[in-house]
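Colleague: Next comes the sequence, and after it the predicted model I'd like to discuss.
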Amino acid sequence: MLSTMQDVPLTVTRILQHGMTIHGTSQITTWTGEAEPQRRTFAEVGRRATQLANALRDELGIDGDQRVATLMWNNAEHVEAYFAIPSMGAVLHTLNLRLPAEQLVWIVNHAADRAVIVNGSLLPLLAPLLPHLPTVEHVVVAGPGDRSLLTGTDARVHEYEDLIAGRPTTYDWPELDERSAAAMCYTSGTTGDPKGVVYSHRSIYLHSMQVNMAESMGLTDRDTSLVVVPQFHVNAWGLPHATFMTGINMLMPDRFLQPAPLAEMIERERPSHAAAVPTIWQGLLAEVTANPRDLSSMKQVTIGGAACPPSLME
């Protein structure tokens, strides 16, 4: 006997739609290094993600399960790509900007990425690789950076804001099989060539639910999470998806990962939670020991990637 309950696919699309409607007033704050950070509501991020999906389909010709790579810091545009690409049926491929150039080339070619969305500040990393990336037909640049580095590339170059401007804010999202690919991450090449892991829509949905459980991070729409763990590191431990499921506000550090700006953004933006590897916290501890700041808003810290030293816990 089968149940009579509703049976719907557990997809990234449903997380996007839930976050931009039920939690539409929650915010993503991206640190800019200037007096005022960039602020976007979940509703705005959802609309822009929808516009990005339209642009990827209509302008770049992305269809089916083609791979779209991101070479980006943690910021609102990266979250928009997180939702747009899987929701339209394509596959998000986050590139680890810490890897050696030869490993990045191998990974992009192995995944057969058709397009790369890149932050302008990372063009010095991407531009020398492009002659060795025959599958990459499009480069989409977001944020400030030296575009002249892309002169002579065979790939078509697009400006992120120009690309999505005027695009429809609705999309006929496909009904995807929840077991289909949503995102890809690759290991480093410490034991031979890097290995790829393909996340399903279902796995991301279920993982988002687990992240939000009280036994895990247990955050709510009254919390703000400082997401330092990179979005290319196992999907930032699921936080971009989990936040849209529960309405948790996100504070994104972009390229400002040094101890001093992290201390400043905690003092100014008052997050209640943060997630990062131990080396980040060791640097922050040294910074605030030398230059005390008000970090009293912080109630919980999630540490992963390596064991946290007991001395750091204390």
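Modeller: Sure, I can see it. Numbering: from 1, shown residues only.

Colleague: Could you use CA atoms for every contact and neighbour count after this?
Modeller: OK.

Colleague: which stretches of the stretch 51-200 of the chain form strands?
Modeller: For the stretch 51-200 of the chain, the strands defined by DSSP state E, counting those that start in this stretch occupy 67-71, 91-94, 115-119, 138-142, 156-159, 181-186, 196-200.

Colleague: Redo these as a markdown table? Include distance to residue 295 and mean neighbour count.
Modeller: What follows is these, written out as a markdown table (distance: least, Cα to Cα, whole Å; neighbours: other Cα atoms under 10 Å):
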| stretch | distance to residue 295 | mean neighbour count |
| --- | --- | --- |
| strand 67-71 | 31 | 26 |
| strand 91-94 | 31 | 28 |
| strand 115-119 | 29 | 24 |
| strand 138-142 | 31 | 23 |
| strand 156-159 | 37 | 16 |
| strand 181-186 | 33 | 24 |
| strand 196-200 | 35 | 17 |
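
Colleague: Please compare the first structure with the one that follows:
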Amino acid sequence: MGNFPLTLRSLFERSQTLFPKKEVVSRTSSGIHRYTYADFGRRAKQLSSSLQVLGVKPGDRVATFAWNHHWHLEAYFAIPCMEAVLHTVNIRLPAEHIAYILNHAEDRFLFVDETLLPIIEKIQDQLTTIEGYILMTDKKQLPPTSLHPVYLYENMIEGGDPQYTYAADINESAPAGICYTSATTGNPKGVVYSHRGIYLHSLSIGLADTLGLSERDTVLPIVPMFHVNAWGLPFASVWFGSKQVLPGPSPTPDILLRLIAEEKVTIAAGVPTVWTAALKVQELLQVDLSSLRAVVCGGSAAPRSLIESYEQRLKVPFYHAYGMTETCPLVTVARLKSYQEEASYDEQYDARATQGLLVPGLDMKIVGPRGEVAWDGKEMGEILLRGPWVATEYYKDARTQESFQDGWFYSGDIAVIDPEGFVKLVDRAKDLVKSGGEWISSLDLENALMAHPNVFEACVIGVPHPKWDERPLAFVVLKDAALQTDDNKEDLLTFLANKFTKWWIPDDVVFLNEIPKSSVGKFMKRGLREQYQTYFTGD
């Protein structure tokens, strides 16, 4: 059989040949922008041509600092198809981390959203390799900025060649993109994605038992394009010819819900905090969500109560998935096996609330202190992964040795696996509460708390304890702040006592108006641990 290279050029050219009439809808600061895949393709080639004039060569890193919109989508293909490397930079990272990763990746040019200019202006003196800034805006005149040199995106591509030809012999193992983890300790770690890896990952998104993405779909990637390639949805959508709806700068729950209703979105993807907030707003707006065939949720574990709310109250199917930066990211999806659809309501939702089954194409094992764990849903171990879209190292980083051993990626995620093969995350290894020599899952406690009718959000951490090493401490945001009373605190603890053994129950509940979150919407547990480390010791 032919040794056909698996590259992004194939994805791009298929969209141009078969789906030139399909639409991309992009929300910008000035309104809604609409165009076709034919327009997208022409402009992407003009962008590649313009970058070549600036001196960009194969292997050069070119960074983006941008929201989800049509300019970003053009860069997604223009940069790797000309054999350069797309570096999507997380706009929500601390300034020192943004400067670190731009320098570490040795990016030559940086695409910047106009709305994000102040962030880059503050660190420009720290950037050692950037040769120029390309401003993503639909304005005709350059806005005031201290950055230099600056190019207006639209002006720059006007002189680009719309017939620009991409090389047919791109090495499928060559880097197409790079993304850095949102570090909880130390500096972020870079993960390089090859053309082959993105190609095969895109195929996996189209499988019927994963997300089943197809030409008939209208896709809304709420997950940022600067975070693990928006879970690969822009790449797969272009390849399959799916209509795309890109939500633009700072999308709020009401904006997202209205986009779903107005554009007849069929599949949308975001983290649990997005879907929790959208659920609350939908109760007020009551927009038409009937077009949705699924919402996809990943990034962190979604509580069963959230899944039930979408499916039972809103009548919207809810796909729970799992992955990470190092895995491009898709690893598992919680879709029931055919015969499980005859199981009881509780059995079905117990399975749906897990991280699900391993997607085809990857290998996984879950390893505890005594080797691979039993498939009993009880024995805990760390998830190890390998496969064509799983990283094998961190980019120029000595920490590679800690996470990549003997061909396996050690995820740091602790899980159990049941007899059917459904994986359930117990915790990050660093987030497990270690009390009296036993492990307590903060995720299980959080998910149980969020099932309480008065609870909006809940987070549980381990806090040092003079007798038990650590004890769980719960942080809760109530739907009504007026309920922050000792009686309601006791009610929450009693609620948990009916679900867990006594020694699992948190020693206390702290009411907050908001739980601090990371750049990708996860709870900032490290900050809470630092702030409350003496809560039980009194030091």
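Modeller: Received the coordinates, thanks. This is a predicted model, so every value here is computed, not measured.

Colleague: possible to save the strands of the stretch 51-200 of the first structure as a markdown table with distance to residue 150 of the first structure?
Modeller: Converted to a markdown table, the strands of the stretch 51-200 of the first structure look like this (distance: least, Cα to Cα, whole Å):
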| stretch | distance to residue 150 of the first structure |
| --- | --- |
| strand 67-71 | 15 |
| strand 91-94 | 20 |
| strand 115-119 | 12 |
| strand 138-142 | 9 |
| strand 156-159 | 8 |
| strand 181-186 | 25 |
| strand 196-200 | 28 |
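
Colleague: do you know which of those strands lies nearest residue 261 of the first structure?
Modeller: Residue 261 of the first structure lies closest to strand 115-119 among those, at 19.3 Å (Cα to Cα).

Colleague: Does the residue mapped onto residue 286 of the first structure from the second structure belong to a helix, a strand or coil?
Modeller: In the second structure, the residue matched to residue 286 of the first structure (TM-score structural alignment) is residue 280. Secondary structure assignment for residue 280 of the second structure (DSSP: H, G, I helix; E, B strand; the rest coil): helix.

Colleague: where's residue 280 of the second structure relative to residue 253 of the second structure, distance?
Modeller: In this view, residue 280 of the second structure and residue 253 of the second structure are 9 Å apart by Cα to Cα, to the nearest Å.

Colleague: Looking at those two, which is more packed in?
Modeller: residue 253 (18 against 14; other Cα atoms under 10 Å).

Colleague: re earlier: mind checking which of the strands of the stretch 51-200 of the first structure is nearest residue 273 of the first structure?
Modeller: Using Cα to Cα, the strands of the stretch 51-200 of the first structure put strand 91-94 closest to residue 273 of the first structure, at 23.8 Å.

Colleague: ranges for the helices of the first structure?
Modeller: 12-21, 42-58, 76-87, 101-111, 123-126, 160-164, 201-211, 239-246, 259-269, 278-290, 310-313 (DSSP state H).

Colleague: and those helices as JSON lines, adding distance to residue 233 of the first structure?
Modeller: Shown next, in JSON lines, are the helices of the first structure (distance: least, Cα to Cα, whole Å):
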{"stretch": "helix 12-21", "distance to residue 233 of the first structure": "18"}
{"stretch": "helix 42-58", "distance to residue 233 of the first structure": "21"}
{"stretch": "helix 76-87", "distance to residue 233 of the first structure": "13"}
{"stretch": "helix 101-111", "distance to residue 233 of the first structure": "14"}
{"stretch": "helix 123-126", "distance to residue 233 of the first structure": "18"}
{"stretch": "helix 160-164", "distance to residue 233 of the first structure": "23"}
{"stretch": "helix 201-211", "distance to residue 233 of the first structure": "14"}
{"stretch": "helix 239-246", "distance to residue 233 of the first structure": "11"}
{"stretch": "helix 259-269", "distance to residue 233 of the first structure": "19"}
{"stretch": "helix 278-290", "distance to residue 233 of the first structure": "14"}
{"stretch": "helix 310-313", "distance to residue 233 of the first structure": "22"}
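
Colleague: Once you drop chain neighbours, what's closest to residue 211 of the first structure?
Modeller: Spatial nearest neighbour of residue 211 of the first structure, excluding adjacent residues (Cα to Cα, 6 or more residues apart in numbering): residue 217 at 5.7 Å.

Colleague: Now for that neighbour, how many residues are close by?
Modeller: Neighbours around residue 217 of the first structure, by other Cα under 10 Å: 18.

Colleague: Kindly report the same for residue 212 of the first structure.
Modeller: 20.

Colleague: okay, now the residue mapped onto residue 267 of the first structure from the second structure: neighbour count?
Modeller: Alignment note (TM-score structural alignment): residue 267 of the first structure maps to residue 261 of the second structure. Other residues near residue 261 of the second structure number 16, with proximity taken as other Cα under 10 Å.

Colleague: May I have the residues that are in contact with residue 261 of the second structure?
Modeller: 287, 288, 289, 290, 291 (Cα atoms under 8 Å, 6 or more residues apart in numbering).

Colleague: before we move on, the earlier item: residue 221 of the first structure: which of the helices of the first structure is closest?
Modeller: Nearest of the helices of the first structure (Cα to Cα): helix 239-246, 6.2 Å.

Colleague: Where in the second structure does the closest one fall?
Modeller: The aligned range for helix 239-246 of the first structure is 233-240, by TM-score structural alignment.

Colleague: Superpose on the first structure and give me the mean offset of the matching stretch.
Modeller: Stretch 233-240 of the second structure: mean distance to aligned residues in the first structure after superposition is 0.8 Å, counting by mean Cα distance after the TM-score superposition for the first structure.

Colleague: Look up the closest residue to residue 168 of the first structure, ignoring the ones flanking it.
Modeller: residue 51 (5.7 Å).

Colleague: Can you tell me what the one you found aligns to in the second structure?
Modeller: Matched to the second structure by TM-score structural alignment, residue 51 of the first structure sits across from residue 46.

Colleague: I figured its match hits residue 158, correct?
Modeller: Yes: using Cα atoms under 8 Å, residue 46 of the second structure is in contact with residue 158, at 7.3 Å.

Colleague: Can you pick out the residue with more neighbours from these two?
Modeller: Remark: of residue 46 of the second structure and residue 158, residue 46 carries more neighbours, 23 against 13, as counted by other Cα under 10 Å.

Colleague: residues touching the spatially most central residue of the first structure, list them.
Modeller: Centroid-nearest residue in the first structure, with Cα atoms, centre = their mean: residue 231, separated by 4.0 Å. Counting by Cα under 8 Å, 6+ apart, residue 231 of the first structure touches 73, 74, 78, 94.

Colleague: Alright, that wraps it up for me.
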